[in-house]
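A.B. asks: I'd like to go over a predicted model; first the sequence, then the structure.
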Amino acid sequence: MQKIAVLDYGMGNLHSVASALQKVAPGEEVVLATEPHQAEGADRLLVPGVGAIRDCMEGFVRPGFAPLLRSAIQSGLPVLGICVGMQIMMRRSEENNGVDCLDIFPQPVKFFGRDLRENNERLKVPHMGWNRVEQKRDHPLWHNIENGSRFYFVHSYYVPAGGNEDIAGQAEYGVSLAAAVARENIFATQFHPEKSADAGLQLLKNFVAWNGRI
């Protein structure tokens, strides 16, 4: 039996993530870890997140999750980030007048803007709803997921796709954004796989089976 630790740092309802994991991996142990010691012995880590980046960073750093995450990455443990769980791994976010993040990935997190347009039509911010994701590289977490599948997004800030060497999936919403990034044993998505029907459940199933290698 594997132990899958979902890091609970007080940002968002994590039960939908845990329920989705239990659905795709009923024989595994899914733990909501509110403190680092509760994630000890985990075979893989999942970093979710919903909310403002400053609160997320404070909630993540205060209990000591940052060194736990860095240690897991260094040891080769499979890591999955979701939504703000992806953004906190970036260098810096424009949200809340600028917040330094964990700098695991070198990219910035930018605001969509108040006049976001596509084909001369104004787009709503936050970006909320289903969007197609173009797979930009082969990766075990895309296994059995058709290229161009639709996933569910909710966000006002994004990681740019242009010049992003870590991009694994791309979506379009007035700008080209990184729907997923990947490096070695880390895979992170801007979309919510737990809310993305069959394609999202398949991605979570792939994460449970992934050995952390590409």
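C.D. replies: Good, I have the coordinates. Since we're looking at a predicted model, the values are computed, not measured.

A.B. asks: contacts and neighbour counts: CA atoms only from here.
C.D. replies: Will do.

A.B. asks: Mind listing what's buried along the longest strand along the chain?
C.D. replies: Criterion DSSP state E: the longest strand present in the chain is strand 176-183. Residues Leu177, Ala178, Ala179, Ala180, Val181, Ala182, Arg183 are the ones in strand 176-183 that count as buried (16 or more other CA atoms under 10 Å).

A.B. asks: what do you get for stretch 153-167?
C.D. replies: Phe153, Val154, His155, Ser156, Tyr157, Tyr158, Val159, Pro160, Ala161, Asp166, Ile167.

A.B. asks: and of these, the nearest to Lys205?
C.D. replies: Nearest to Lys205, judged by CA to CA, of the buried residues of stretch 153-167 is Phe153 at 19.3 Å.

A.B. asks: Surely the closest one forms part of a helix?
C.D. replies: No. Counting by DSSP: H, G, I helix; E, B strand; the rest coil, Phe153 falls outside a helix, being strand.

A.B. asks: contacting residues around the residue found closest to it once you drop the neighbours it is linked to in the chain?
C.D. replies: Spatial nearest neighbour of Phe153, excluding adjacent residues (CA to CA, 6 or more residues apart in numbering): Phe191 at 4.5 Å. Under the criterion of CA atoms under 8 Å, 6 or more residues apart in numbering, the neighbours of Phe191 are Ile82, Cys83, Phe151, Tyr152, Phe153, Val154, Ala179, Ala180.

A.B. asks: The structure to be compared is supplied as follows:
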Amino acid sequence: MEKENIPPSGARGQIVIIDYGAGNIQSIKFAIDRLGYTAILSHDPQEIKNADKVIFPGVGEASSAMKKLKESGLDTLIPTLQQPVLGICLGMQLMCNYSEEGNTDGLGIFDVNVVRFSESSSPAGRDVKIPQIQWNSISKLSSPLFKNVAEDAFIYMVHSYYAPVTDQTIAVSDYGIPYSAAFAKANFYGTQFHPEKSSRVGEQILKNFLQL
């Protein structure tokens, strides 16, 4: 007799990756598949509302991505979700109040404005190149999202804009100045980095989110 296909410990219900035309959705889906979970891609409001976990990705330019969210009504839906929601990269930035990129109003979930890195000499005494495209470390980890993740673990960053450190920050990185590598507020989480591209550390963070 074949064994029943039992999901990993902590998995239940549907995992939905929001597909709104501005995300690196396939790489996230493949990362979830590798962990032994199954996720669907959807922009259907009812499927998103009924999901057990929601992942809100984003790659591209803030104002264009927000326009796509508004066209589908997802800009009003996402802030009302009650299940765990994870915003990734631009997705996290769109969950903030405002972004300087394209003079864009965000979803207002995280109480902070997103600003552009400066190419001038930083307080650390070095110039920064924009965008930041590199492996960087995360520290001051303070959330179950980082269970079994070591301080100063390395993750993969690709971004020109950043969110300053606030009381909702759960991980900090540094690129000339310290900034928020991750946020948490109630059921909402956000990572500036790409967990799906961050090797075993990223896999652990995705696994932690799926087991919240």
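C.D. replies: In hand now; what should we look at? Everything numeric here is computed off the predicted structure, so don't read it as measured data.

A.B. asks: circling back to that earlier point, mark which of the buried residues of stretch 153-167 of structure 1 are part of strands, please.
C.D. replies: Counting by DSSP E, the buried residues of stretch 153-167 of structure 1 contribute Phe153, Val154, His155, Tyr157, Tyr158, Ile167 to strands.

A.B. asks: Roughly how far does the equivalent of the first one over in structure 2 sit from Pro79 of structure 2?
C.D. replies: Matched across to structure 2, Phe153 of structure 1 falls on Met157, judged by TM-score structural alignment. Distance, Met157 of structure 2 to Pro79 of structure 2, by CA to CA, to the nearest Å: 25 Å.

A.B. asks: Leaving out sequence neighbours, find the closest residue to whichever residue in structure 2 pairs up with Phe65 of structure 1.
C.D. replies: Matched by TM-score structural alignment, Phe65 of structure 1 corresponds to Leu74 in structure 2. Distances taken as CA to CA, 6+ apart put Pro45 closest to Leu74 of structure 2, at 7.2 Å, once the chain neighbours are dropped.

A.B. asks: where exactly do the helices run in structure 1?
C.D. replies: With helices called from DSSP state H, structure 1 shows them at 15-24, 53-61, 65-75, 84-87, 197-209.

A.B. asks: what's the matching range in structure 2 for the fourth one?
C.D. replies: In the comparison with structure 2, helix 84-87 of structure 1 aligns to the range 90-93 (TM-score structural alignment).

A.B. asks: Would you mind getting the average deviation of the matching stretch from structure 1?
C.D. replies: With mean CA distance after the TM-score superposition for structure 1, stretch 90-93 of structure 2 departs from structure 1 by a mean of 0.5 Å once superposed.

A.B. asks: what sits up against that stretch?
C.D. replies: 56-62, 86, 99, 106, 114, 162-163, 189-192.

A.B. asks: List only buried entries from these.
C.D. replies: Buried among the contacts of stretch 90-93 of structure 2 by 16+ other CA under 10 Å: 56-59, 62, 86, 99, 106, 114, 162-163, 189-192.

A.B. asks: out of the residues you listed, which are inside strands?
C.D. replies: Members of those lying in strands (criterion: DSSP E): Phe56, Leu86, Ser99, Val114, Tyr162, Tyr189, Gly190, Thr191.

A.B. asks: just curious, which of those is nearest to Phe209 of structure 2?
C.D. replies: Checking these against Phe209 of structure 2 by CA to CA gives Leu86 as the nearest, at 7.7 Å.

A.B. asks: for the closest one, what are its contacts?
C.D. replies: Counted by CA under 8 Å, 6+ apart, Leu86 of structure 2 has contacts Val54, Ile55, Phe56, Pro57, Met92, Phe188, Tyr189, Gly190, Thr191, Phe209.

A.B. asks: from what I can see the last one touches Leu145, true?
C.D. replies: What it means is Phe209 of structure 2. Yes. Counting by CA atoms under 8 Å, Phe209 of structure 2 does reach Leu145; the two are 5.8 Å apart.

A.B. asks: In space, not sequence, find me the middle residue of structure 2.
C.D. replies: Centroid check for structure 2 by CA atoms, centre = their mean gives Ile88 as the closest residue, at 1.9 Å.

A.B. asks: Next, the contact list for that one, please.
C.D. replies: Taking CA under 8 Å, 6+ apart as the test, what Ile88 of structure 2 contacts is Ile55, Phe56, Pro57, Gly58, Gly190, Thr191, Gln192, Phe193, His194, Pro195.

A.B. asks: Would you mind measuring from the aligned residue in structure 1 for the last one to Leu32 of structure 1?
C.D. replies: Spelled out, it's Pro195 of structure 2. Aligned by TM-score structural alignment, Pro195 of structure 2 pairs with Pro193 of structure 1. For Pro193 of structure 1, the distance to Leu32 of structure 1 equals 17 Å [CA to CA].

A.B. asks: And these two? Which one has more around it.
C.D. replies: Shown here are Pro193 of structure 1 and Leu32; by other CA atoms under 10 Å, Pro193 has more neighbours (22 against 18).
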